[in-house]
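>>> Quick one: sequence plus predicted model below, questions after.
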Amino acid sequence: MVVAQKNNVNTDRWPISPQIKGLKSSILREILKTSSQPGVISFAGGLPAPELFPLDDIKLAMDQAMTKYGGDTTQYSLTLGIPMLRELLAQRASARHTETAVENIIVTAGGQQALELVGRTFVTPGQYVLCEYPTYVGALQVFNAYQAKYAPVAMDHDGMIIDEVEEKIKKYRPTVIYTVSNFQNPTGITLSLERRHALIELATRYEIPIVDDNPYGDIRFAGDPIPTLKSIGGDAVIAVRTFSKTMAPGFRVGWLNGPKDIIPYFERAKQAIDLHTNTLNQYIIHEYVAAGKLEPHIELIKSDYVVKRDLMMRSLNEFFPEGCTWTNPEGGLFLWVELPRHLSAKSLLPQAIERKVAYVYGEPFFPDGSGDHTLRLNFSNASHENIVEGIKRLGQLFTENL
């Protein structure tokens, strides 16, 4: 018998914690709800192209995993991750000039959970996080949950301005330096090699861990590769990685590569959250990567995204009005637009939605809520036709409001 839920309970008096009450709903998620309406050309999400997901190879990897490992694939597993996947991740890192042992790796439920483990481990209320300005909104959500304060550092085309980094370290004594060093979300900017060395020197001197959130590093489709912060800085750097952008985001599998003596703290934090990452998905990813499928797939992604980036850049040049500027990313999923300062990207978004095109306005990416004249555009998840038409519509909207 089904019993109807009673509606006369006064939940207003339930003791919701101040930390949860203080959290804001993700503005980005709210925009994505709107932009998913039928007929809307969306540049809003940070989404990989679904038509490129390697579905046949994923099916094969799942069949192989279940045939080889049977019930182990659907059993509880270790909090640190299944050993064979951790070994594979350590081997791949070492092959890329980042000396890594299995003990340096913990598998997480995507890169977002990796950031959650960082927040739980390092941030207490009132402590400062040094970050780029603007920075990844999902990281701000994590650190906000632990009532962090921010020491934001301005960026130019080479990433965080190092002189300002040292000023902020001296002034705020941050507990963590957080960066998206490759094809940054939201700007698409990459931290230069010179500044990577300088950032590591500062972090080492002041004994502050660098958390390098690097979901896009493999998706370089232009320019010369730059050594990762982890490969340069070793134990000074905690690397956050994920398969979400290179394989498929629905797996929710990522990992942290950090100092051996820090991994047990992450392990305890994760045990309290979800015990372990999805077992079957770990086995599937192991089979897929071990079979040599990942690298060719990344090449396919890169060949698709570079065409889309170039098309969006040409469309911006053709349709956007004078006074607008934008970044030219050498990889990743995004580029960043600055409108003339008297235009409000937030205020103009409803009009854009009326014209059936969506973007993310810049305000959520700034810890202080500034950046009203900025916006982020995603080029990876739109067709060629929609890129041209969507940018044309936005260009008309911004021109009309100059």
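Yes, it's here.
>>> From now on I want contacts and neighbour counts done on CA atoms only, so please keep to that.
Noted.
>>> quick one: the helices in this protein?
Read by DSSP state H, the chain holds these helices, from start to end of the chain: 18-21, 27-35, 55-69, 83-95, 110-122, 137-145, 162-172, 193-206, 229-233, 263-274, 279-290, 294-319, 345-354, 384-400.
>>> Which positions within the longest one qualify as buried?
Neighbour-count burial for helix 294-319 flags 294, 297-299, 301-302, 305-306, 308-309, 311-313, 315-317, 319 (criterion: 16 or more other CA atoms under 10 Å).
>>> try this one side by side with the last:
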Amino acid sequence: MTTQSAPPVYRFARRTEGAGDGVSAILSLADPGDTITFSGGFPAPETFPTEVLGQLLGDAVSSAAPVALQYTATEGLAALRGTLRSWIAAGQGAEPADDALMVTSGGIEALSLLARCLVDPGDRVLVEGPTYLGAITAFTGLEGRVEAVATDEEGLDPDALAAALASGPLPKLLYVIPDFQNPTGRWWTTERRRAVVEICRRHGVPVAEDVAYRELAFAPEDRPSLWSLGPDVVVQVGTFSKIFFPGVRLGWAAGAPELIGAMVAAKQNSDQCAGGLGQWLVERYLAGGHLEPRLAVARRLYAERAAALQAALARHLPAGCSWTRPEGGFFAWVTTPAGVDTTALVPEARLRGVAYVPGAPFFPGRAETHHLRLSYSRTDADQIEEGIRRLGGLLASAIEEDR
């Protein structure tokens, strides 16, 4: 006789509550069907270096299999780290030491490792308000207390940062995106960069600088990375997802050797090492001089789509709406009149065949509901025009109902 047993009871940890909901919703639109989507920060497939990749993949299988198809050291392939150090030095004017750089499985893993190394339950973590929702999840997933610092068109407000540092326990970390920020598209001025680094150095607070979009400026202008200004206080987090292709899932962290060493040890208890094939491909791609010509193509494409978005917003969004005017990257940030709840409008937007990301998840605590993020990176000009026309009609109806 068989006996029936009760199903298991899964007693989930408190830190799992709501973890990743916003990111999962965005990634679910990777294949949008008939919907015109401005949701995910997906690079345009036209920028993928398929011809070069075909050649490199053939080489990986035919002659480099012992390296490309094998496990790697936790800190990454030595050849890739050497090439990456040179590439960082060429673009930022400073080169990380060998023990000050590690390879990660994308930028989000670098943030997760950073959180694991620095954040205990209840610790304060400061971020821009608004900021990348994946970073908020990384810090709250370790039960950190994430707090927003005010921003304006020039970047993080130094006075607001100083006030936040002067009140309450000293934060474990400040996380920022100075270049074409996700979600606003803003580009910090050089003065703001210097001020933030100096304030954090004075208070002894580490800065995590996310440079996911740094290489995607529409016009050349040299604005120093925070890491180049303060390698003693800044850890830089980067990714190849936006400038190579996201399927490779590869990134890096550059910072103080003490911190990078702790992150390498933490990685040994997660995925142990990033994929060897992806590392080999990136190293060969960089060393072969393929990245810069491809970046030039990507910058032109994204600049054209950003211009198309700006023109469509001016034509179709109702009075009372405002938006940012990015000079690089993937995103623009729309602010509606205060009575409009962009989260509540998502289902109606989908019925109209358009998708966006509501602004609330980009704020710790999700307090502000009258913003939305638009990504133009994967949407062509005709789709941008029609999608914003649909969105404008939706917002006009919502504003009228709120009166």
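It's in. Remember, predicted model here, so these are calculated numbers, not experimental data.
>>> Just give the TM-score of the two.
Both chains were compared after superposition, and using TM-score structural alignment, normalised by the length of structure 1 their TM-score is 0.95; 395 aligned residues with a CA RMSD of 1.7 Å.
>>> give the contact list for Phe240 of structure 2.
Under the criterion of CA atoms under 8 Å, 6 or more residues apart in numbering, the contact partners of Phe240 of structure 2 comprise Gly106, Ala212, Pro246, Val248, Arg249, Leu250, Gly251.
>>> What does the third one correspond to in structure 1?
Taking TM-score structural alignment as the criterion, the aligned counterpart of Pro246 of structure 2 in structure 1 is Pro249.
>>> what does the second one give?
For Ala212 of structure 2, the aligned position in structure 1 is Pro215, judged by TM-score structural alignment.
>>> so what corresponds to Glu198 of structure 2 in structure 1?
Using TM-score structural alignment, Glu198 of structure 2 lines up with Glu201 in structure 1.
>>> Equivalent analysis for Ala64 of structure 2, please.
With TM-score structural alignment as the criterion, Ala64 of structure 2 pairs with Tyr69.
>>> so Ile238 of structure 1 makes contact with Ile208?
No. The criterion here is CA atoms under 8 Å, and Ile238 of structure 1 misses it with Ile208 at 10.9 Å.
>>> and the two? which has more neighbours close in?
Under the criterion of other CA atoms under 10 Å, the comparison of Ile238 of structure 1 against Ile208 puts Ile238 first, with 24 against 19.
>>> What lines up with the more buried one in structure 2?
Correspondence of Ile238 of structure 1 to structure 2, assessed by TM-score structural alignment: Val235.
>>> pretty sure its match contacts Ala254?
Yes. Under the criterion of CA under 8 Å, Val235 of structure 2 makes contact with Ala254 at 5.5 Å.
>>> What lines up with Ser383 of structure 1 in structure 2?
Aligned partner of Ser383 of structure 1 by TM-score structural alignment: Asp380.
>>> ok so, going back, pull the contacting residues for the match of Ala212 of structure 2.
For Pro215 of structure 1, the contact set (CA under 8 Å, 6+ apart) comprises Gly111, Val240, Arg241, Thr242, Phe243, Ser244, Lys245.
>>> at 7 Å what do you get?
Contact analysis of Pro215 of structure 1 by CA atoms under 7 Å, 6 or more residues apart in numbering lists Arg241, Thr242, Lys245.
>>> mind putting those in CSV, distance to Ser35 of structure 1 included?
Rendered in CSV, the data for the contacts of Pro215 of structure 1 read as follows (distance: CA to CA, whole Å):
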residue, distance to Ser35 of structure 1
Arg241, 28
Thr242, 25
Lys245, 21
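>>> Return the closest of those residues with respect to Leu191 of structure 1.
Compare each of the contacts of Pro215 of structure 1 with Leu191 of structure 1 using CA to CA and the shortest gap goes to Arg241, at 16.9 Å.
>>> and the closest one, what does it touch?
When the contact criterion is CA under 7 Å, 6+ apart, the partners of Arg241 of structure 1 are Gly111, Asp213, Asn214, Pro215, Gly254, Trp255, Leu256.
>>> what about Gly393 of structure 2, how many residues close to it?
Around Gly393 of structure 2 there are 15 other residues, counting by other CA under 10 Å.
>>> so what corresponds to it in structure 1?
Match for Gly393 of structure 2 (TM-score structural alignment): Gln396.
>>> just to revisit the earlier point, most neighbours of all the contacts of Arg241 of structure 1, which one?
Using other CA under 10 Å as the neighbour definition, the contacts of Arg241 of structure 1 reach their maximum at Leu256, which records 28 neighbours.
>>> what residues are up against it?
Going by CA under 7 Å, 6+ apart, Leu256 of structure 1 touches Ile105, Ile106, Val107, Ala114, Ile238, Ala239, Val240, Arg241.
>>> which of these lies closest to Ile31 of structure 1?
Ala114 (24.3 Å).
>>> Could you find the closest non-adjacent residue to the closest one?
Counting by CA to CA, 6 or more residues apart in numbering, Thr108 is the residue found nearest to Ala114 of structure 1 once chain neighbours are left out, at 5.8 Å.
>>> Run a quick neighbour tally on the counterpart of that neighbour in structure 2.
Residue-level alignment of Thr108 of structure 1 against structure 2, with TM-score structural alignment as criterion, gives Thr104. For Thr104 of structure 2, the number of neighbouring residues by other CA under 10 Å comes to 31.
>>> Thank you kindly, that will do.
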